[in-house]
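S.K.: Prediction below, plus the sequence it came from.
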Amino acid sequence: MRVLAAMSGGVDSAVAAALAVEAGHEVVGVHMALSRNRDQFRTGSRGCCSIEDAGDARRAADVLGIPYYVWDLSERFEDTVVSDFLAEYEAGRTPNPCVRCNEHIKFEALLDKATALGFDAVATGHYARVVDAPHGPELHRSPNEAKDQSYVLAVMGPERLARAVFPLGGYASKDEVRAEAARRGLSVSAKPDSYDICFVADGDTRGFLRSRLGSRPGAVVDTDGNVVGEHDGAYAYTVGQRKGLALGRPAADGRPRYVVDVQPTTNTVVVGPGELLSVDRIAGDRAVWFSGALPDDGWFDAEIQVRAHGSPVPARVRAVPDGLEVELTGELLRGVAAGQSVVVYRGTRVLGQATVSRAWRGRVAG
């Protein structure tokens, strides 16, 4: 099988490429240049796509003895992932750029280009498993719970999953992967993991948004409409946020307040007590379902997850046109924001995914 190995310059993708070679595939390594203004070096563990990362990927490819190329996907990345990130925050929603990157870049632009060039599959260093089943391939969680990435991969859907290879799917810890890299003589074996949003290398998301969207002063109000503070742009706030509110008037009962709503049309941020953040109903749109995942009709029991490293909670789920509906059957979820991904699981298996459009409290308190 001809396999295109996506090589970021980190240890995970290097070991994934090595395992693809070891499996007997014809492997070609590709580094995706996603930033228009790449730095020479990363800032510690922040960011990615630096010239240093491209060099590390090339050295790994040399050790493995495979061809290596750099593909400039920066314009596509800017037009899809970054533009979506800005538009979602501007609309008062909370996006997950890693989900959009997997959707539009790694398993759309990269995979489609690989297919056009005659490759059978794309291999990446994601921590997830593909399990063959009679109805088609299934996406499952990684045994490495701390690194599991099935949540951000759920958006890829069944057709793209059939052309994806995740060689790290069986590894239970990152230490095992680093040991594998060291054993193979890969210099990235001790390289720090990257974290945070890759295109916000300094970690200052609010500063990045302000640099792109400008200053837009407005009011912070409580749930009664009283002005309790000011902000420089409602787009910089997300439901559930507590820090950085700089409220001029404390709550009458002295309790902490959280962002409970962002209203972009009026450029208003609404704050209130923490109990207003608890929800047991979720609606999602742009749903993606995997083969054999849905029952014939109606509600079915499952677990749902709304954050990349959040805990799954029991729920009843049903598919609706272009979306899904969720009713939590156990604990409430706190601070669910429109724009987040809601992923549906049964055990380790991913059934489907949608983008949260609304979350609310339907269950009577008590």
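M.R.: Now that the structure is in, tell me what you want to look at. Residues are numbered from 1 along each chain as shown.

S.K.: rest of the way, CA atoms for contacts and neighbours
M.R.: Will do.

S.K.: Provide the secondary structure category for A61.
M.R.: helix (DSSP: H, G, I helix; E, B strand; the rest coil).

S.K.: Enumerate every residue touching it.
M.R.: A61 sits next to 14, 29, 67-68 when contact means Cα atoms under 8 Å, 6 or more residues apart in numbering.

S.K.: Quick check: buried residues in the helix or strand hosting V21?
M.R.: Per DSSP states H and E: V21 is located in helix 11-22. Neighbour counts using 16 or more other Cα atoms under 10 Å place 11-21 of helix 11-22 among the buried residues.

S.K.: what distance separates it from the middle of the whole chain?
M.R.: Centroid separation for helix 11-22 versus its chain: 22 Å, with Cα atoms, centre = their mean, to the nearest Å.

S.K.: How many residues are close by the nearest residue to S74 once chain neighbours are set aside?
M.R.: Spatially, and ignoring its direct neighbours in sequence, S74 is nearest to L34 (4.0 Å; Cα to Cα, 6 or more residues apart in numbering). When neighbours are defined as other Cα atoms under 10 Å, L34 has 21 of them.

S.K.: Please apply the same query to the one 4 residues further on.
M.R.: Per other Cα under 10 Å, the neighbour tally for R38 reads 16.

S.K.: Could you tell me which residues within the longest strand anywhere in the chain count as buried?
M.R.: Ranked by residue count and defined by DSSP state E, the top strand of the chain is strand 349-360. Neighbour-count burial for strand 349-360, counted by 16+ other Cα under 10 Å, picks out 349-360.

S.K.: and what of stretch 205-224?
M.R.: For stretch 205-224, burial by neighbour count (16+ other Cα under 10 Å) applies to 208-209, 213, 218-222.

S.K.: out of the residues you listed, which are inside strands?
M.R.: Going by DSSP E, the strands hold 218-222 from these.

S.K.: Using TSV, please lay out those residues together with distance to V260.
M.R.: Output for these, formatted as TSV (distance: Cα to Cα, whole Å):
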residue	distance to V260
G218	16
A219	14
V220	11
V221	10
D222	9
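
S.K.: Just give me the closest of the residues you listed to I282.
M.R.: Nearest to I282 among those, counting by Cα to Cα, is D222 at 23.9 Å.

S.K.: I'd guessed that closest one sits against V270; true?
M.R.: Yes: applying Cα atoms under 8 Å, one finds D222 in contact with V270, separated by 5.5 Å.

S.K.: A further structure is provided below for comparison with the first:
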Amino acid sequence: MSHVYIAMSGGVDSSVSALLLQQAGYQISGVNLRLFHNEDLGESREKTCCSLSDAEDARMVARRLGFPFYVFDFSQIFRDTVIQEFVESYQRGQTPNPCVACNRSVKFGALLHRVLALHGDFLATGHYAQIVRSTTTGRYLLKRGADRSKDQSYFLYMLTQEQLAHTLFPLGGLHKSQVREIAAEHGLINASKRDSQDICFAPDGDYATFIERATGHPSPTGPFLDETGHILGQHKGFVRYTRGQHKGLGLPTEQPLYVLEKDAETNAIRLGPDSALWEDTLIAEHMNWISIPTLSAPMSVTVKTRYSQREAAAVIEPMERGRVRAIFDEPQRAITAGQAVVFYDGEIVVGGGTIC
């Protein structure tokens, strides 16, 4: 009997994943990850998706289903990798994706390493994605989840062949409505619990305040510049703005202005019209390939440059130092450094990287 450790956040997805694995005959152990200490989050700690009440919900589900439950303290690695990368990326003028960093360093990094060290066979999570194995190449493939509205394959592009071989996504073939129905039928306490929408360590989306608390000082101010370098006014803090942003600029201008560029050396933010945000090319680095060993020739794919974005057709081609250039069939709006870019071949994730 294979032993599966299921990462349990206290939400309905991971709880139903545990139930389905148990019904399939696996030996189950539940694991909740402690990612924060009180001093990390201040007064907002109970608003996060990893609060003490969430951990207790996970424990109660494990007790009801009758399998062991453990709490692993990964707060140090979370602070050193996810939070530190998040803060430093914003300070460089980029817009990072902390969920990707957490999956890479914590869930499928430190946690999977711990699971294998404990002689577990698989790590399971409640992600909406699917893993299959190619009958022609033998490679493990990452597919979109059946529920397109919940598909999380974008956040999982960094998974290696070794990680995919030891990972299970029990919800990959289900829709969210089905998951809630299963939870209700089996009396799970979180059947109607709302999904977390915010960055887990920055509830209500107030990432700027979190960064200022983490660094111990306010984000530096600087000038708003137009496209010619003329000063339009002063902004309220360098990290408070991201490419493509229009709201909250506070400038009395006749024409709408948007954030075009950020200069971390001078703390200047360049503004301009929406038309200046559209581009037909991006370059990405820190690539990870899933369906292919590496990109050795141009390839037609569809591309997502943000999780909420519908993918667009493009041709990707290899560059020096492992970088990749994507040339879109049609210009894309507000391509942003620091964000993940993920390439698809139909339902299959080809690979992905970080926009640079």
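M.R.: Okay, I see it. A quick note: this is a predicted structure, and the numbers were derived from the prediction, not measured.

S.K.: sorry, back to before: can you tell me which of the ones in strands among the buried residues of stretch 205-224 of structure 1 is nearest A190 of structure 1?
M.R.: Closest approach between those and A190 of structure 1, by Cα to Cα: V220, at 45.3 Å.

S.K.: how about the closest one, what's its match in structure 2?
M.R.: Correspondence of V220 of structure 1 to structure 2, assessed by TM-score structural alignment: F224.

S.K.: and that match, how far is that from D13 of structure 2?
M.R.: 44 Å (Cα to Cα, to the nearest Å).

S.K.: and what of F169 of structure 2?
M.R.: Separation of F169 of structure 2 from D13 of structure 2 (Cα to Cα): 10 Å.

S.K.: roughly how far is whichever strand or helix holds V270 of structure 1 from the heart of the chain?
M.R.: V270 of structure 1 belongs to strand 268-272 when assigned by DSSP H and E. Strand 268-272 of structure 1 has its C-alpha centroid displaced from the chain centroid by 26 Å (Cα atoms, centre = their mean).

S.K.: how close does the next helix or strand after that strand sit to structure 2?
M.R.: Once the chain leaves strand 268-272 of structure 1, the next helix or strand it forms, by DSSP H and E, is strand 278-279. Comparing strand 278-279 of structure 1 with its match in structure 2 after superposition yields a mean distance of 0.7 Å (mean Cα distance after the TM-score superposition for structure 1).

S.K.: I'd guessed the residue nearest to S74 of structure 1 sits against T80; true?
M.R.: No: with contact defined as Cα under 8 Å, L34 of structure 1 does not count as touching T80 (11.3 Å).

S.K.: Common neighbours of these two, please.
M.R.: Common contacts of L34 of structure 1 and T80 (Cα under 8 Å, 6+ apart): none found.

S.K.: between F169 and D13 of structure 2, what contacts are shared?
M.R.: Taking Cα under 8 Å, 6+ apart as the contact rule, F169 of structure 2 and D13 both touch 126-127.

S.K.: Report the contact partners of T305 of structure 2.
M.R.: 311, 335-336, 339-342.

S.K.: Just the ones of these in strands?
M.R.: Counted as lying in strands by DSSP E, out of the contacts of T305 of structure 2, are 340-342.

S.K.: is it fair to say Y5 of structure 2 lies in a strand?
M.R.: Yes: counting by three-state DSSP, Y5 of structure 2 is found in a strand.

S.K.: Could you check how many residues crowd around it?
M.R.: 29.

S.K.: and what of D204 of structure 1?
M.R.: 11.

S.K.: what about it, distance to A236 of structure 1?
M.R.: Using Cα to Cα, D204 of structure 1 is found at 11 Å from A236 of structure 1.

S.K.: List the buried residues of stretch 308-323 of structure 2.
M.R.: 311-318, 323.

S.K.: between those, which is nearest P298 of structure 2?
M.R.: Closest to P298 of structure 2, out of all of those and judged by Cα to Cα, is E317, at 4.3 Å.

S.K.: Whichever helix or strand that closest one is part of against structure 1, how far on average?
M.R.: Using DSSP H and E, E317 of structure 2 sits in strand 312-318. Compared with structure 1 after fitting, strand 312-318 of structure 2 deviates on average by 1.0 Å (mean Cα distance after the TM-score superposition for structure 1).

S.K.: Could you check stretch 80-95 of structure 1 and say which residues are buried?
M.R.: 80-82, 84-95.

S.K.: Mind picking the two most distant members of those residues?
M.R.: Between any two of the buried residues of stretch 80-95 of structure 1 (Cα to Cα), the greatest distance is 18.1 Å, for T80 and G92.

S.K.: In three-state terms, label R160 of structure 1 for me.
M.R.: Classified using three-state DSSP, R160 of structure 1 is helix.

S.K.: That one matches what in structure 2?
M.R.: Taking TM-score structural alignment, the alignment pairs R160 of structure 1 with Q163 from structure 2.

S.K.: Now do the same contact list for its match.
M.R.: Neighbouring residues of Q163 of structure 2 by Cα under 8 Å, 6+ apart: 108, 112.
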